[in-house]
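**Q** the sequence and its predicted three-dimensional model are supplied below.
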Amino acid sequence: MHTHLAVSKIPAIFAGSILTIIGVRNILTSNICRFFRCFRNMRERFIAILEHKKLTAKKLEQLTGIDREKWYALRKGGRRINEDDIKAIVGLAPEYALWLVTGNTAPESGQTSPEYDEALSKLPSQSAGSN
């Protein structure tokens, strides 16, 4: 007995609905990415942190002891992000640990993203006693 449903056995009304949902999701994702920078993988998020913190390869080498050539290669796509890179950036920017690894934020726990912090910094300040 097959445990999955063959596509040919899906009633046409449901198949059309599924395709509509997928289409809407793709349109929404596309529009969201147009307005917000989308980070599809950990390397892109890693680079966003480096840019936000204004960390050059030379500065990263000084702060982490990891050769600057490795940082250059990572930024240019010449190598994949590894455990040492993750430990280094989390040590320098612990507030971005969750976002770096999962792409999610939890502001109530102090786990944000560079974009979240940037947006928050642009909000009008709320000082006590102001109208």
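**A** Cool, the structure landed.
**Q** CA only for contacts and neighbour counts going forward, please
**A** Will do.
**Q** what's the burial count for Lys58?
**A** By other CA atoms under 10 Å, 15 other residues sit near Lys58.
**Q** touching, it and Arg68? I think so.
**A** Yes. With contact defined as CA atoms under 8 Å, Lys58 and Arg68 form a contacting pair (5.6 Å).
**Q** before we go on, here's another structure to hold up against the first:
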Amino acid sequence: MTSLDVIDRLNLIIETERVSRDVLSQKTGISYTRWTNALQRKAKLRHEEIEAVGNAWPEYMLWLAYGKELPEAGQISPMTKKSMGDLGTQRKAE
């Protein structure tokens, strides 16, 4: 399996959480235009944007930044969240 970069991981979060760029902008306080440019790889993602997404969805913070999970600490990926939801074992990050 190829490793995902931070934009790929962000797109998976957006897809899993079923949010539009408008909602992403509202939840993060970062403009729609900025998100559009970053997601289309016309601009590099800044640490402020990664932090804003992590604050909006804290369960993905570690995975978004580093591609790592720590389920015992509530740090999961969208794929794990989906699997947990399918199994009825989902728990909320603190």
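**A** Sure thing, it's come through. Small disclaimer: the values here were computed from a predicted structure and weren't measured.
**Q** so where is stretch 58-78 of structure 1 in structure 2?
**A** Using TM-score structural alignment, stretch 58-78 of structure 1 corresponds to residues 22-42 of structure 2.
**Q** can you give me the end-to-end span of the matching stretch?
**A** End-to-end span of stretch 22-42 of structure 2 (CA to CA, to the nearest Å): 18 Å.
**Q** which residues sit against it?
**A** Stretch 22-42 of structure 2 has contacts (CA atoms under 8 Å, 6 or more residues apart in numbering) with 7, 11, 14, 21, 43-45, 49, 52-53, 55-56.
**Q** Arg45 of structure 1 maps to what in structure 2?
**A** Under the alignment (TM-score structural alignment), Arg45 of structure 1 pairs with Arg9 of structure 2.
**Q** relative to structure 1, what is the average displacement of the helix or strand that match falls within?
**A** Assessed by DSSP states H and E, Arg9 of structure 2 sits inside helix 6-17. Once the two models are superposed, helix 6-17 of structure 2 sits on average 1.2 Å from its counterpart in structure 1 (mean CA distance after the TM-score superposition for structure 1).
**Q** tell me the helices and strands packed up against that helix.
**A** With contacts taken as 3 or more CA pairs under 8 Å, 6 or more residues apart in numbering; DSSP states H and E, helix 6-17 of structure 2 sits against helix 32-39, helix 61-66, helix 78-87.
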